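Student: sequence? don't have it. structure:
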């Protein structure tokens, strides 16, 4: 797959990941943490604010792979 096409697909995948992840994280927080103390909110949003980076790193690594390296 050409590098430019892979970057285009990866860009749309990253945008979709961020939007969907934000919706899911906010929905979980709204329904599960409504009556929780402030420190539970702090921990939840700190952890959920970092977890999305893991799939984003995989997408970026896939986008930046050299053109002939299709084995991974």
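Tutor: Okay, I see it. None of the values given here were measured: they were computed from a predicted structure.

Student: When you work out contacts or count neighbours from here on, use the C-alpha atoms and nothing else.
Tutor: Will do.

Student: so residue 29, which of the three states?
Tutor: helix (DSSP: H, G, I helix; E, B strand; the rest coil).

Student: also this one, for the comparison:
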């Protein structure tokens, strides 16, 4: 599989993951008591935390992109 194909598949994966991540964050926040401080902390963690589960997908998408093709 070529690097362009891997990157395209990874892009679709990121879009799907982010849609679910955002939906989940909003749903979980709705279960917690109302508080501005809690909003700040919760959405700061949710806003930073999305990249951690996607790291393996990013690595897979860039794997082999530095190699020459003969």
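Tutor: Nice, I can see it. None of the values given here were measured: they were computed from a predicted structure.

Student: what separates the residue nearest the centre of the first structure from residue 44 of the first structure, distance-wise?
Tutor: Nearest residue to the geometric centre of the first structure (Cα atoms, centre = their mean): residue 52, 3.5 Å. For residue 52 of the first structure, the distance to residue 44 of the first structure equals 13 Å [Cα to Cα, to the nearest Å].

Student: what do we get in the first structure for residue 54 of the second structure?
Tutor: Alignment note (TM-score structural alignment): residue 54 of the second structure maps to residue 56 of the first structure.

Student: nearest spatial neighbour of that match, skipping sequence neighbours?
Tutor: The shortest distance from residue 56 of the first structure to any non-neighbouring residue, by Cα to Cα, 6 or more residues apart in numbering, is to residue 14 (6.4 Å).

Student: and stretch 12-27 of the second structure, how far out from the chain's middle?
Tutor: Between the centre of stretch 12-27 of the second structure and the centre of its chain there are 7 Å (Cα atoms, centre = their mean, to the nearest Å).

Student: mean per-residue distance, that stretch to the first structure?
Tutor: On superposition with the first structure, the average gap between stretch 12-27 of the second structure and its aligned counterparts reaches 0.6 Å (mean Cα distance after the TM-score superposition for the first structure).

Student: and residue 64 of the second structure, how many neighbours?
Tutor: 12 (other Cα atoms under 10 Å).

Student: So which other helices or strands are in contact with the helix or strand where the residue nearest to residue 56 of the first structure lies?
Tutor: Secondary-structure element containing residue 14 of the first structure, defined by DSSP states H and E: helix 3-32. With contacts taken as 3 or more Cα pairs under 8 Å, 6 or more residues apart in numbering; DSSP states H and E, helix 3-32 of the first structure sits against helix 38-51, helix 53-64.
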